[in-house]
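Colleague: Starting from these lines, generate the structure:
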Amino acid sequence: MMMDAGLDNPFWSALQTIHRDLAETRGPVARYPAEYAPFAGVASPDGDCGDALEALTGEGETVYLLGIAPRAVPAGWQLQAFRPLAQMVCDAPLVVTEGPEIIPLTETHRRDVLALTAKVYPHYFRTRTMSLGRYFGIYQDGQLAAMIGERLGTDASREMSAICTHPDFNGRGYARRLTAWLTNDTLARGVQPFLHVSHENPRAKILYEQMGYRVRRDIGFWSLQRG
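Modeller: A predicted model of the protein is given here:
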């Protein structure tokens, strides 16, 4: 499968393509509305981003950058580099384990989705994040037991995101089942599946590798806070 160049600058690329109707853009900087995601992208590390950043962010607000960060930020701003993430891609269909039914998650499930992500995936999921792509889940005993969704992407790629399981249902293989199922659906549409995982979460990284994902590259990750 042809590799998507947009993967090197995922936030900016998504905001210029599949999420351009949501993007708040000023010149070389674009961001998601805060209720969708705390993410911003820059076109180039060498662009003059000062005025655009000032226009797009509020006092004390923090946004996150992935892949590319500006070399220079306005006085009083704090750019903090985190350890790079592993960006992983999948090139061939995966084995989908047997398990409970996978259903699309819609507006009627929003309360359950927000409750689950607040419990086990709290950092970047916002009230409107579900609007960024398709989301799917497994229910057991009337409870959302596990979920997965699409977040970033371009016309040629989609990110597997919010892969999480309620602690009461750990160890049943639900996350593996959801990941393989959505990966295969994405590949069948001729689109490159990818995901990001922290090196501080080696268990998840090993699981994805065992399933059939491979590391494409380590990708820079930063927070940018307005003073």
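
Colleague: Could you use CA atoms for every contact and neighbour count after this?
Modeller: OK.

Colleague: Give me the three-state assignment for Trp222.
Modeller: strand (DSSP: H, G, I helix; E, B strand; the rest coil).

Colleague: Count the neighbours of it for me.
Modeller: Per other CA atoms under 10 Å, the neighbour tally for Trp222 reads 19.

Colleague: which residues sit in contact with it?
Modeller: Remark: with contacts taken as CA atoms under 8 Å, 6 or more residues apart in numbering, Trp222 is in contact with Tyr64, Leu65, Leu66, Ala69, Leu79, Gln80, Ala81, Phe82.

Colleague: Who are the contact partners of the closest residue to the fourth one other than its chain neighbours?
Modeller: Just to be clear, that refers to Ala69. Closest residue to Ala69 apart from its sequence neighbours, by CA to CA, 6 or more residues apart in numbering: Pro45 at 5.4 Å. If you count contacts by CA under 8 Å, 6+ apart, Pro45 has them with Ile68, Ala69, Pro70, Arg71.

Colleague: Can I take it that Pro45 is in a helix?
Modeller: No. Membership of Pro45 in a helix is not supported by three-state DSSP, which gives coil.

Colleague: so how far is Gln78 from it?
Modeller: As judged by CA to CA, to the nearest Å, Pro45 and Gln78 stand 16 Å apart.

Colleague: Proceed likewise with the subsequent sequence, for comparison:
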Amino acid sequence: MDNAIHSALSGPHAHLARRRGNALRYTADMSPFMALPDSPGAADWANLAALAGPGARVTLSGPVPEPPDGWQVEARIPLSQFTGGGIATAPDEEAVRLHEPDVPEMLTLAELTRPGPFLKRTIEMGTYLGIRRNGRLVAMAGERLRVPGWTEISGVCTDPGSRGQGLGTRLLLAVAEGIRERGETPFLHVLASNTSAIRLYESLGFRLRLRTGILALTCPPM
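Modeller: I've put the predicted structure just below:
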């Protein structure tokens, strides 16, 4: 869980991984995240650079040390990891399973609300549920990282015109219900600066497990 992206790509999401040595990544149209093993060495950094490409943007999360010379740090963003072992999950009668034909609407909703990276193939990472009103997708939530015994909830968002009705919370709890039915425990990540979301998650029973971060880098040019 400390290095959740690497754990996912070397475990339940291995079939989605692109690998070079111990450096791993999702395809660029699925997720921007890449991963290094704990305590990476020079060979691991070289493999990551080869996997990403010269001058490419790399997004890492977890216990990442200072990069070697030639890498340019673009941003360090504090992140909090919460676990939901004690939350009261619940199915939702209005929630519908979203599939590939729904992706254009999902991309539009994500672009409007900015819940975090949601790309053309993100839906392949897990189950996504949505709520429609008058045929239009107004809220969604789904699964992203899968670590042995754990599944991350992500992509929780509601159209601005439908906020204040608790739709996002309902979908979050419905996704968590599906995770719990598989015998797994839900978890999530939230920007440490997003205090309103943190208050909501804590009110639902999520508990802080880890203070971590996102590290955005640019690969060496050659």
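
Colleague: ok, which stretches of the second structure are strands?
Modeller: For the second structure, applying DSSP state E gives strands covering 18-20, 23-25, 34-35, 57-61, 72-83, 96-97, 128-133, 136-147, 150-158, 185-191, 207-218.

Colleague: ok, and which of those strands has the densest surroundings?
Modeller: Here the criterion is mean neighbour count by mean count of other CA atoms under 10 Å, and of these the winner is strand 23-25, at a mean of 27.

Colleague: Which other helices and strands does that one contact?
Modeller: helix 4-9, strand 18-20, strand 34-35, helix 42-52 (3 or more CA pairs under 8 Å, 6 or more residues apart in numbering; DSSP states H and E).

Colleague: I'd like these written out as JSON lines, with distance to Val156 of the second structure added.
Modeller: Output for those, formatted as JSON lines (distance: least, CA to CA, whole Å):
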{"stretch": "helix 4-9", "distance to Val156 of the second structure": "19"}
{"stretch": "strand 18-20", "distance to Val156 of the second structure": "26"}
{"stretch": "strand 34-35", "distance to Val156 of the second structure": "22"}
{"stretch": "helix 42-52", "distance to Val156 of the second structure": "28"}
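
Colleague: and Thr108 of the second structure, which of those is closest to it?
Modeller: Between Thr108 of the second structure and these, the tightest spacing by CA to CA is seen for strand 34-35, at 24.6 Å.

Colleague: In the first structure, what range does that closest one match?
Modeller: Aligned by TM-score structural alignment, strand 34-35 of the second structure falls on residues 40-41 of the first structure.

Colleague: Tell me how far the residue nearest the centre of the second structure lies from Ala4 of the second structure.
Modeller: Geometric centre of the second structure, nearest residue: Arg144, 4.8 Å, by CA atoms, centre = their mean. According to CA to CA, Arg144 of the second structure and Ala4 of the second structure sit 11 Å apart.

Colleague: corresponding residue for Met211 of the first structure in the second structure?
Modeller: Per TM-score structural alignment, the equivalent position to Met211 of the first structure in the second structure is Leu204.

Colleague: Oh, that last question was meant for Tyr124 of the first structure, not what I typed.
Modeller: Per TM-score structural alignment, the equivalent position to Tyr124 of the first structure in the second structure is Pro117.

Colleague: Please determine how far its match is located from Ala95 of the second structure.
Modeller: 22 Å.

Colleague: Of the two, give the one with the bigger neighbour count.
Modeller: Per other CA under 10 Å, whichever of Pro117 of the second structure and Ala95 has more neighbours is Ala95, with 20 against 15.
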